[in-house]
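Asker: the following comprises the amino acid sequence and a computationally predicted model.
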Amino acid sequence: MAFVRHSSSLKLLLLFSAFLSLSPRNSLLEAAPQVPCYFVFGDSLSDNGNNNNLIALAKANYLPYGIDFPEGPTGRFTNGPNIIDYIAQLLGFDRYIQNFTAALANQDFTRGVNYASGAAGIRDETGIQQGDRISLNNQLLRHSSIVAKIRAIQGTQAADSLLNKCIYTVGMGNNDYINNYFMPAFYSTSRLYTPQQYAVVLANQYSNQLKDLHDLGARKVAILGPGLIGCAPQEVSTFGATNGSTCNEQLNSEVALFNNQLRPLVQSLNNQFPDSNFTLIDIFSISSSTSLAQLNLTAPCCETNPTTGTCKPNGAVCPDRKAYGFFDGYHPTSILCQGLASRSYMRVLPTDADPYDIRQLAMQ
């Protein structure tokens, strides 16, 4: 999934230097976590191994994925830590949040669980051509089972008090375009809905799912908006670039219609649930205002499968991962993940996060 608009003119090199100066595993982790737990819902940008045991094309548990990760290939769709890993570090956690299977096996779910699944979407049918995946509805069902376990262990009152203090990030919608609306050969959505109608239908379903998350005790929820899908090397290869850009701006304009639904969605949820704080991390806006001139943003770092855009198993990989923005045809390199996480945690522009960045959300 794409993040950075290649033709942007704003320079954020000082920000880039600032987040590179932060130690990923040491200086951030000396203090206690800012919240007691962190629960993650999302797609391949957040997946840390939930798809490993599924019959699915959307997997990343093989080299060169994880080539720069201490544990090697784990199911993360990048070369090292992903965006969620960096957010967890910035929140002060001394260990990465475990995926659902590992959390169950280790009985380590009171500090949070990562439910994210590659190819998953807001809509249940999204990604079906990729095989098995865990849709947002099914991620919520898994979370419901974890909530029940925590309540059984701690009692309802103590468990709910804990859950109310946690951070929740929900990053969905990318695949509802990449692996749904933009694939008319597999899906009927682009024939049933105009781009504007689809954005509204998608946002309405998303709103209901976020209300379900609230019912399960979530009170501090950051919604990670979609990225610039039309700038992903795989999408540019498939659909072509437009109007002299290195991106496909038609795809970006259609995704923008959904992204534009998210601010009023957040406002509505905050009005409906005054006991809660929902916020939008506007990845689309962050990406549009980011220019990292030293990164190659037009080619993937790894040798990719021309059909799926994922890395070929044991295929060639660029020697300097810090010089590339995309690891495969869709997913950012770890260095770019770190920058996006940094700006999600502490906004640089008011448009980055509304009404709070993740740091502020943790303090609510």
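Answerer: In hand now; what should we look at? Residues are numbered from 1 along each chain as shown.
Asker: for the rest of this, base every contact and every neighbour count on C-alpha atoms.
Answerer: Fine.
Asker: what about Arg359, distance to Ala341?
Answerer: Arg359 is 11 Å from Ala341, where distance means C-alpha to C-alpha, to the nearest Å.
Asker: the two: which has the busier surroundings?
Answerer: Between Arg359 and Ala341, counting by other C-alpha atoms under 10 Å, Ala341 is the more crowded of the two (23 against 17).
Asker: what about versus this one:
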Amino acid sequence: MGCESKTWLILSLVTVMVASIMQHSTVLGESQVPCIFVFGDSLSDSGNNNNLPTSAKANFLPYGIDFPATFPTGRYSNGRNPIDKIAQLLGFQEFIPPFANLNGSDILKGVNYASGSAGIRKESGSQLGHNVNLGLQLLHHRAIVSRIAHKLGGLDKAKQYLSQCLYYVNIGTNDFEQNYFLPNVFNTSRMYTPKQYAKVLIHQLSHYLQTLHHFGARKSVLVGLDRLGCIPKLRVNGSCVEDKNDAVFLFNDQLKSLVDQFNKKILTDSKFIFINSTSIIHDKSVGFAVTHHGCCPTNEKGKCIRDGIPCKNRNEYVFWDGIHTTESANLVTAITSYNSSNPAIAYPTNIKHLVQSNTIN
């Protein structure tokens, strides 16, 4: 397949997305869920790290070069991230605002708590500076739930409202890339085998998800981790590092099992789905021409060099920098997560069916 054909294939997915938005949001302002709450790391961060004392931030060019704004927002891509696009597919007319900069935003439509370098474990990514780990993100959500309860006239009414919302959880990358894979900084790889570490992470994540359930969450998307051994930053001589991929696969397998446990035994009044991101953007049929290195010039940490000149053919790249994906790849991820019927990608169903499902309050 030539480069022109590959670019056409990727761009044709844009048409699919626009058609889906028009089909599911025929009335201006109508959305399939009343609100979206986002928990995660730099893959979903929309500006929560901008004012933190950390090197893990993306509020400078060339980040955001294709974003529909006059300045970089703090997203770790050239444009929108996957949850931005998923929100569009669900009919939202505006982006879900970051917790750090609500500025009078309508919190009844949701909040993005994701923080670059954050992990499930509180120490993950801490060597880069401050971040908002998942535990702190839940504390922020608790404060938002209190504000929503005040608006709606009580906690019971708030929980009833929140039970119809979508909860998007995409975290765990930094527990490996900025923790377990750094034996000179953290001791986790000496304390645990990869299988044990995955179990520890899933156990802690399970506790956090049950806390979310206590505050009304009934429809949750749990996103699996990418093949970290294949991201440009961690490749060795251009090749994937398979032992790092194997560690991620152990985590993903246990995350999928957690979805089954929640749906069938633990939180049966709720719906959980697992999105296997490794099977989406690495599918060769999608048509990306460049998969081994990023589009922007990067430093030793895999971040874009400030004011560096990125590639022009960004639609042909999977990766934007040494870690994060391009807007084109994010578009593919969002569309596939939203409507895929392949159980190897969206299990046991997709986001579209999840938000249409009924739950027991």
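Answerer: Now that the structure is in, tell me what you want to look at. Bear in mind that the values here come from a model prediction, so they are computed numbers and not experimental data.
Asker: need the overlap of contacts for Arg359 and Ala341 of the first structure.
Answerer: Among the neighbours of Arg359 of the first structure, none is also in contact with Ala341 (C-alpha atoms under 8 Å, 6 or more residues apart in numbering).
Asker: what about the closest residue to Glu235 of the first structure other than its chain neighbours, neighbour count?
Answerer: For Glu235 of the first structure, ignoring the flanking residues on the chain, the nearest one in space by C-alpha to C-alpha, 6 or more residues apart in numbering is Ile229 at 7.1 Å. Neighbours of Ile229 of the first structure under the rule other C-alpha under 10 Å: 30.
Asker: same thing with the one 5 residues further on?
Answerer: Burial of Gln234 of the first structure is recorded as 27 neighbouring residues (other C-alpha under 10 Å).
Asker: can you give the distance of the host helix or strand of it from its chain's centre?
Answerer: Assigned by DSSP states H and E, Gln234 of the first structure belongs to helix 233-239. Taking C-alpha atoms, centre = their mean, to the nearest Å, one finds the center of helix 233-239 of the first structure at 20 Å from the center of the full chain.
Asker: list the buried residues for it?
Answerer: Residues of helix 233-239 of the first structure classed as buried: Pro233, Gln234, Glu235, Val236, Ser237 (neighbour count, 16 or more other C-alpha atoms under 10 Å).
Asker: export those residues to a markdown table and tack on distance to Glu125 of the first structure?
Answerer: Formatted as a markdown table, the buried residues of helix 233-239 of the first structure follow (distance: C-alpha to C-alpha, whole Å):
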| residue | distance to Glu125 of the first structure |
| --- | --- |
| Pro233 | 24 |
| Gln234 | 22 |
| Glu235 | 20 |
| Val236 | 24 |
| Ser237 | 25 |
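Asker: for the closest residue to Gln234 of the first structure other than its chain neighbours, list the residues it contacts.
Answerer: Leaving aside its sequence neighbours, Gln234 of the first structure sits nearest to Gly329 (C-alpha to C-alpha, 6+ apart; 4.5 Å). Residues in contact with Gly329 of the first structure (C-alpha under 8 Å, 6+ apart) are Met1, Ala232, Pro233, Gln234, Glu235, Ala299, Pro300, Thr304, Gly309, Thr310, Cys311.
Asker: Glu4 of the second structure now?
Answerer: If you count contacts by C-alpha under 8 Å, 6+ apart, Glu4 of the second structure has none.
Asker: shouldn't it be within a helix?
Answerer: Yes: assessed by DSSP: H, G, I helix; E, B strand; the rest coil, Glu4 of the second structure belongs to a helix.
Asker: any idea how far it is from Leu11 of the second structure?
Answerer: Per C-alpha to C-alpha, Glu4 of the second structure is found 10 Å from Leu11 of the second structure.
Asker: now swap in Gly322 of the second structure and tell me
Answerer: Separation of Gly322 of the second structure from Leu11 of the second structure (C-alpha to C-alpha) stands at 23 Å.
Asker: and for Thr173 of the second structure?
Answerer: The spacing between Thr173 of the second structure and Leu11 of the second structure, counted by C-alpha to C-alpha, is 28 Å.
Asker: ok, those two, which is more surrounded?
Answerer: Higher neighbour count among Thr173 of the second structure and Leu11: Thr173, with 24 against 16, using other C-alpha under 10 Å.
Asker: surely the more buried one meets Arg227?
Answerer: No: assessed by C-alpha atoms under 8 Å, Thr173 of the second structure is found out of contact with Arg227, at 9.7 Å.
Asker: does Ala150 of the first structure touch Ala158 like I think?
Answerer: Let me fix one detail, which is that residue 150 of the first structure is Ile and not Ala. No: in this structure, Ile150 of the first structure is not within contact of Ala158 by C-alpha under 8 Å, at 9.1 Å.
Asker: the two: which is more packed in?
Answerer: Set Ile150 of the first structure next to Ala158 and count neighbours by other C-alpha under 10 Å: Ile150 wins out with 19 against 13.
Asker: so what corresponds to that one in the second structure?
Answerer: Matched across to the second structure, Ile150 of the first structure falls on Ile148, judged by TM-score structural alignment.
Asker: the closest residue to that match other than its chain neighbours is in what secondary structure piece?
Answerer: In space, and not counting its chain neighbours, Ile148 of the second structure is closest to Ala158: 6.1 Å by C-alpha to C-alpha, 6+ apart. Assigned by DSSP H and E, Ala158 of the second structure falls within helix 155-162.
Asker: who touches that helix?
Answerer: Helix 155-162 of the second structure is contacted by residues Cys35, Val145, Ser146, Ile148, Ala149, Leu152, Phe215, Gly216, Ala217, Arg218, Asn361 when judged by C-alpha under 8 Å, 6+ apart.
Asker: now do the contacts for the second one.
Answerer: What it means is Val145 of the second structure. Val145 of the second structure touches Ala158, Phe215, counting by C-alpha under 8 Å, 6+ apart.
Asker: to which residue of the second structure is Arg263 of the first structure aligned?
Answerer: Using TM-score structural alignment, Arg263 of the first structure sits opposite Lys256 in the second structure.
Asker: from what I see, Lys301 of the second structure and Pro232 are in contact.
Answerer: No: in this structure Lys301 of the second structure lies outside contact range of Pro232 using C-alpha under 8 Å: 10.7 Å.
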